[in-house]
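> After the sequence you'll find the predicted model.
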Amino acid sequence: MLPILRDRDYYTRRKCSMTDKKTTKQNKKTQPEKTKTSLFDIPTLSEAEMEELYNSHLIDIKNRGIVKGKIIKITSKEAIVDLGLKSEGCIPLADFANTESVEIGNMVEVFLEDFEDDEGFALISKQKADFMKLWDFIYEKHTKQESIEGEIMRRVKGGMIVNVGGVEAFLPGSQIDFHPVSNLDALLGQKIKVKVIKLNRKRRNIVVSRRVILEEEKEKAKQKLLAELEEGIEMEGVVKNITDFGVFVDLGGIDGLLHITDMSWGRISHPSELVAIGDKIKIKIKAYDAVKQRVSLGIKQLYPYTWENLNQKYPEGYKVRGKIVSIADYGAFVELEKGVEGLIHISEMSWTKHIKHPSQILAIGDVVEAIVLDVNKERERISLGLKQLDPDPWKAIGEKYPVGTKITGKVRTLTNFGAFIEIESGIDGLIHISDFSWTDRVKHPKHFLEKSQKVECIILEID
């Protein structure tokens, strides 16, 4: 693993402390003088031994100044490194990621800035070598368009700072996700995969993107899904958006439309009655256009057709019981079972009462009984009647009030053409303006009658 660099000048030159230099010189003075040998005392080396000796003192300075050396001494602040040159170099211990792991004999890579400084020591930099190696690593990832793991360190204006392999990179807010992230602080400390989208070596500027990776993953998932999609298969999706006409469901790379008419065999006013954004739901592929990449979904298709053989289950004249689930100006809807509703039209609510709106006698949530009047499977409609629970009073009215019967009633309404007389609760009779007098010409009933006035009259006809 590449070491993490500190926030300091990578190109700062490091020199050994004077104490270490004096110590090194003193050590040289205190060393016992070697016994002089003549030319004939030099041991004879084989060609292989000579090559090994030569290679052990040969350094590679072709790799942009990066060379290897061996740690030969460790002080309280620095590590002395033998580079195989005339002079040693030294590295501050602070340049090591883990100072405890620094031991004599360890090999270390440094950047050789100069073979010898004014005081006779090699001028080297471990930080610069680390940076150059990291930059080459990041540059290679950028060139090959490969992802790299990074850790989100802190929040800055316009985005986040990510530690990528030991160097800091800028992650713009627009490149974090598909949509703007409201809480950036929640990402701190997370390890994410990013791609380098911009590099500037001179300014040491690195810009990365997480969104690019997310888009690539989404595209791969989309292509895989498109290859597997078939009409009639069942799968799971996540509710992405809700509109008045339906629901958009994320199938994992591509969105499908679940129309409101395909959500339930029963009637619903809005998709939000059944689902919410973020819900994981099971759906069926109703239709798929591979060219336009459009997918139509259905939920009700997962269940048997509710209206199949419904006319046998609810024959005409059958008494049913259900709950009022909706009220409109023209009637009230009664839920008979899951996905099956019947309509009680306003005209079928009472034999005798003049109902202007269903809410006068019914409310949502009321449990009522009704009579099945008709079942239309093709139109998926059931007509119900409330007044049919009681006998039709008009069928017995002829027996109760035969033609010629004298009755007393109360004036309920006066119109230009006559007066409506309440015979009994819910049953009115009409006295036409032409039947007010044999001799007088009546222009308006108000000249003879007043509202709520009791009047005697005779039954002329019953329809």
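Received it, and whenever you're ready, just let me know what you need.

> CA only for contacts and neighbour counts going forward, please
Will do.

> what helix or strand is the residue lying closest to Lys446 once chain neighbours are set aside on?
Leaving aside its chain neighbours, Lys446 sits nearest to Leu414 (7.0 Å; criterion: Cα to Cα, 6 or more residues apart in numbering). Taking DSSP states H and E as the criterion, Leu414 maps to strand 406-415.

> Check the offset of that strand from the chain's centre.
Remark: strand 406-415 is offset 68 Å from the chain centroid, using Cα atoms, centre = their mean, to the nearest Å.

> my guess is Phe333 meets Leu343, correct?
Yes: counting by Cα atoms under 8 Å, Leu343 is a contact partner of Phe333 at 4.6 Å.

> could you pull out the helices for the stretch 301-450 of the chain?
310-313, 393-400 (DSSP state H, counting those that start in this stretch).

> here's the one I want to compare it with:
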Amino acid sequence: MSTVTPQSEPKLDRDALAAMYEETFRNFEEGTITEGMVVAIGKDKVVVDIGYKSEGMIPADQFSHEELAQLKVGDRLQVYLEECEDADGNLVLSKEKADKMKIWEELETLHKEEKSIEGKIISRIKGGMMVDIGVKAFLPGSQIDLHPVRDLDGLVGKTFPLKIIKINHRRGNVVVSRRVLLEETRDRRRQTTLSTLKEGQLIQGTVKNITDYGAFIDLGGIDGLLHITDMSWGRVGHPSELFQVSDKVEVTVLKYDRETGRISLGLKQKSADPWTGVAAKYPVGTRVRGRVVSLTDYGAFVELEPGVEGLVHVSEMSWTHEVRHPSRVVSVGDQVEAAVLNIDPGSRKISLGMKQTAPNPWDMIEAKYPAGTRIEGKVKSLTDFGAFVGLEEGIDGLIHISDMSWTKHIKHPSELFKKGQKVDAVVIRIDKEKERLSLGYKQLSRDPWEEQIPNKYRVGDSITGKVSKIADFGLFIELDGDVEGLIHISEVGLDANVRMEEKFKPGDDVTAKIIKVDRDERKIALSLRDHQMDSDRRQVDEFHASQGGIDQTLGRAAKQSRKRNQSDSEA
């Protein structure tokens, strides 16, 4: 058996030993991450052996309380080699920087692989939000959601999945986006929805937006329009009456245009059309009860059953014809009784009448107020053409301005009547179809034009009156008994260059000659010129008559003088 003596072992020279020693320092570069083993845990530091010629120390404050409590000698750690030897020859390590570098490496990997990461919004800053994803990252306002977010402060403290859209380790900048993930989710849902969507399908959705003409429903990544006319078989004033944003709703797909991507939805189509069989259910003449659901200037809409409404026109609300607006008779929510006047199922229209449920006072008007009846009533209103007089509830008569006076020219009814005044009148005629009752005020007395005026005012007589009106064509003269006469401009007798307004004024006394009395036309024609000519003629006649008397007196005096002279001669 052979033995190996010490002299037989290979001899190691100093160079070999130095090389082996240097080998222990391989791969230890400052600014890199390496792995080490915990060899001691102190109050203010943790000693780690990374296989270097000396151990390194990590300040204890780089560990959390939980980490320190769980840390044991022999545990292996990832550490950052800051310096191989500081001024004191110590190995300087950092767990904190190792953790951050590891995070940056993970973030760069996530960015490269386009994966998401959870992030907690920690504060609001200019242009967006600050997010904690292990390091501080910037979330621009435009990347928070698919739509602008009004309450950004309400997001602080919330955690969302985010996607890194920009990263720069050297500058320490990270930009993240939540919108990108939402768009990806929406697109996936959209493709799923579109692949299964078909007309007639019932589908769940969420009210996304409300407009005057309808509501947009999110069906899962794609929006459909629920038009206001397809919301209910009944009347809908505004979509907000039925829906609010975020409401869940089940709708029917009415139409899907694959080229444009437009989807029309319906809600009322889920139930049967209530107008089916309406004509048989509500024949003309049927009395119905319903609820007033809306008012317009021209009438009131009454719901007979859900989805079936009829219109009571304002003219069909009362026999009195005094309803200026439906709100004076009914209010929304009132239960009313009405009669079916007309029905058009094709146009979905039913005409109703409320007044038809009460007796029509005009059915008995002819028997109660025959022509020639003298009545008493109260003036209810005045117009330019007459005065309306109320006889009883629902019955008004009109005294036309032409039936107010036999002789006087009435310019406005207010010259004779006042609102609320009690008056007597005579029934002239009745139009039951048009529901009109004509009254006369002047008919209370006998027509003076039959005998009185023709006997009192004769052609050829001169008469004095007052100027009541000056017109372009002549002068109106007020005579006794509220009778008016007209002096036509051709009978005034003025020179061509003289205007009537310069010669006459209202209220002036004028004497003129009656040249025509027209009983049928009820007109008296006067002439100022003829009266003046007659006056001039009388003056001439009187002058001639006075001249003849003087000649006779002088003749008698001359004869007597001759007789005296003759007597004197004879003597």
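Yep, that arrived. Since the structure is predicted, the reported quantities are computational estimates derived from the model, not experimental observations.

> Report the TM-score for the pair.
TM-score for the superposed chains, counting by TM-score structural alignment, normalised by the length of structure 1: 0.77, backed by 412 aligned residues with a Cα RMSD of 3.5 Å.

> before we move on, the earlier item: which residues sit in contact with the residue nearest to Lys446 of structure 1?
Phe420, Pro445, Lys446, Glu450, Lys451 (Cα atoms under 8 Å, 6 or more residues apart in numbering).

> Just the ones of these in strands?
Phe420 (DSSP state E).

> The contacts of Leu414 of structure 1: which two are farthest apart?
The span of those, defined through Cα to Cα, is set by Phe420 and Lys446 at 12.0 Å.

> Tell me which of these two has more neighbours.
Set Phe420 of structure 1 next to Lys446 and count neighbours by other Cα atoms under 10 Å: Phe420 wins out with 20 against 14.

> so where in structure 1 does stretch 549-566 of structure 2 end up aligned?
Per TM-score structural alignment, stretch 549-566 of structure 2 has no counterpart in structure 1.

> For that stretch, buried residues please.
Neighbour counts over stretch 549-566 of structure 2 (16 or more other Cα atoms under 10 Å) mark no residue as buried.

> Give me the distance from it to the chain's centre.
Centre-to-centre, stretch 549-566 of structure 2 and its host chain are 111 Å apart (Cα atoms, centre = their mean).

> Same check on stretch 98-110 of structure 2?
That offset, for stretch 98-110 of structure 2, works out to 59 Å (Cα atoms, centre = their mean).

> can you check stretch 93-113 of structure 2 too?
With Cα atoms, centre = their mean, you get 60 Å for stretch 93-113 of structure 2.

> quick one on the thing from earlier: go through the strand holding Leu414 of structure 1 and flag the buried ones.
Those would be Gly409, Lys410, Val411, Arg412, Thr413, Leu414, for strand 406-415 of structure 1 by 16+ other Cα under 10 Å.

> Going by distance to Asp118 of structure 1, which of those residues wins?
Thr413 (123.1 Å).

> Without its sequence neighbours, what residue ends up closest to the closest one?
Per Cα to Cα, 6+ apart, closest to Thr413 of structure 1 is Phe420, 5.2 Å.

> my read: that neighbour touches Gly426, true?
No: applying Cα under 8 Å, one finds Phe420 of structure 1 not in contact with Gly426, separated by 11.8 Å.

> Contacts only, for Trp233 of structure 2.
Taking Cα under 8 Å, 6+ apart as the test, what Trp233 of structure 2 contacts is Lys268, Asp273, Pro274, Pro306, Gly307, Val308.

> same thing with Glu78 of structure 1?
By Cα under 8 Å, 6+ apart, the neighbours of Glu78 of structure 1 are Cys16, Cys90, Ile91, Pro92, Leu93.
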